[in-house]
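[1] fold the following and give me the result.
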Amino acid sequence: MTDTIVFDLETKKDFAEVGGREHLEKLEVSVLCAYSYLSDKFYAFEEKDLGRFETMLASAGKVVGFNIKGFDLPVLRPYFKLDPLALPVLDLMDEVVSGVGFRVSLDNLCQTTLGAAKSAHGLDAVRWYREGKIEEIKKYCTDDVRLTRDLYEFGKTNGHVLFLSRDQAGRVAIPVRWGVLGARDGGLKKILEEAFARKKSVEIDYVTRSSDRPDPLRKTRLVDIYKLDGDFFEGFCHLRKSPRIFKIERVLAAKLTALPYEIPGEAQTKLL
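    Sure, this is the predicted structure:
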């Protein structure tokens, strides 16, 4: 059985000390913490122990983290024989950006989704390293791994995570597909196009944007598509029993049914 590893790392130096973000490989690892699903244990590695972590990664079926493609994995490259960027990686940051269109901090996501905040920040860990407080770094890094794991689990179960919007629009749901088997964006669009062309109802797994409603954000809906328009489609929602506009990026999965439909005359006139 292959393992799923969730990890995070802290560095000895900050960006100012190494000449900017383009020199990630010079930051040097102070502490790396990981969670193994196979053993159900947390691990803390200091720089001298990173070879043991490389062994864990080599047999992992999935490596999970937050912004690890853009930060953690490049930082690790000087330490490993294997190429960290070639690993089977699920970067939660990438999924969030894909779902909402911009970066959202781990702290925002965890506070809004889980009701749990980060215990410190990366620059605190750099300062602690200078002060020789390695155990403080291990505790903070382990806390971040736990938050990342819990965020991953929430998204896998619910098909979305939540963040507090920058424009004060309240809590917003971000659809995530890391727990969904089946079509991703390209395949989804083909299914929707086929449903529209053949005039067959389509069953969609859909995440509503607003989290202010009391009912669940993720629902299965049966839709008769009236119009496909770029990133959106319009159709009759059998759940709401009225026409609705849907955003394709909020569809987690879609399944073509054998149920035929016709576009009502008034809807055809409206769509012209």
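[2] CA atoms for contacts and neighbours, from now on please.
    OK.
[3] mind listing the strands for the stretch 151-272 of the chain?
    Ranges of strands in the stretch 151-272 of the chain, per DSSP state E, counting those that start in this stretch, are 160-164, 171-175, 200-207, 218-229, 232-237, 242-247, 251-260.
[4] how about this one, so we can line them up?
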Amino acid sequence: MRDIVFFDLETQRSFSDVGGASNKDKMGMSVGVTYSTKLDEYRIYGEADADALVNQLIRADLVVGYNHIYFDYPVLQGYTIYDLAEQTVNLDMLLEVEKELGHRLKLDALASASLGSGKSADGLDALRWWQQYKKTGDHSWVMKIAEYCAFDVKVTKCVYEYGVEHGFLKYEDKQGQIQEVKTDWA
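    Here you go, the predicted model:
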């Protein structure tokens, strides 16, 4: 059976905390989450488990994410000597949609129009939760990040499956009209 691994991570620090987007490897991972089609399970990784996360991604037949090539991988790069973008087989849905449309869309925009529901929070919430965890030591804040990140992975998986099944994704354009973007992922 082919192992498709859906992947997302949240960070400990923002771009401004690390001196800009060119320093993603200094942002630190707070939580990473995967869903494996072969294992039929979600896995949650803390910073101490970054090696196990990297190993799962490298072993996957396909890694599916949303902006994982230019964001998640560079963050994770701070924990490994592997060149993740080169040593994995990837479908970055953001890059594929951008190729078709000539501009970027948020995952939430595709999920809302295609699936009828979007994300549960955003990365800035996850950063605030991490700061609360660092301040209080209360692990319930890390669990909130894990839950949010796992939901993002589920949304990523559902958007991917919709694109495979239908050959397109829906989104709302600037005039509020529902449009379609072709997906050739089957």
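[5] coming back round to it: can I get the strands of the stretch 151-272 of the first structure in JSON lines with distance to Glu193 of the first structure and mean neighbour count?
    Output for these, formatted as JSON lines (distance: least, Cα to Cα, whole Å; neighbours: other Cα atoms under 10 Å):
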{"stretch": "strand 160-164", "distance to Glu193 of the first structure": "24", "mean neighbour count": "24"}
{"stretch": "strand 171-175", "distance to Glu193 of the first structure": "21", "mean neighbour count": "24"}
{"stretch": "strand 200-207", "distance to Glu193 of the first structure": "10", "mean neighbour count": "22"}
{"stretch": "strand 218-229", "distance to Glu193 of the first structure": "8", "mean neighbour count": "19"}
{"stretch": "strand 232-237", "distance to Glu193 of the first structure": "10", "mean neighbour count": "18"}
{"stretch": "strand 242-247", "distance to Glu193 of the first structure": "14", "mean neighbour count": "16"}
{"stretch": "strand 251-260", "distance to Glu193 of the first structure": "10", "mean neighbour count": "18"}
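[6] pipe those strands into JSON lines and attach distance to Thr55 of the first structure per row.
    As requested, these are arranged in JSON lines below (distance: least, Cα to Cα, whole Å):
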{"stretch": "strand 160-164", "distance to Thr55 of the first structure": "31"}
{"stretch": "strand 171-175", "distance to Thr55 of the first structure": "33"}
{"stretch": "strand 200-207", "distance to Thr55 of the first structure": "38"}
{"stretch": "strand 218-229", "distance to Thr55 of the first structure": "38"}
{"stretch": "strand 232-237", "distance to Thr55 of the first structure": "45"}
{"stretch": "strand 242-247", "distance to Thr55 of the first structure": "42"}
{"stretch": "strand 251-260", "distance to Thr55 of the first structure": "34"}
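[7] of all the ones you listed, which one is nearest Leu32 of the first structure?
    With Cα to Cα, the closest approach to Leu32 of the first structure among these belongs to strand 160-164: 25.3 Å.
[8] the closest one aligns to what range in the second structure?
    Using TM-score structural alignment, strand 160-164 of the first structure corresponds to residues 168-172 of the second structure.
[9] how distant is the matching stretch from the center of its chain?
    The chain centroid and the centroid of stretch 168-172 of the second structure are separated by 19 Å under Cα atoms, centre = their mean, to the nearest Å.
[10] which other residues reach it?
    With Cα atoms under 8 Å, 6 or more residues apart in numbering as the test, stretch 168-172 of the second structure has contacts from 109-110, 112-114, 159, 162-163, 178-184.
[11] I'm done for today, thanks for sticking with me.
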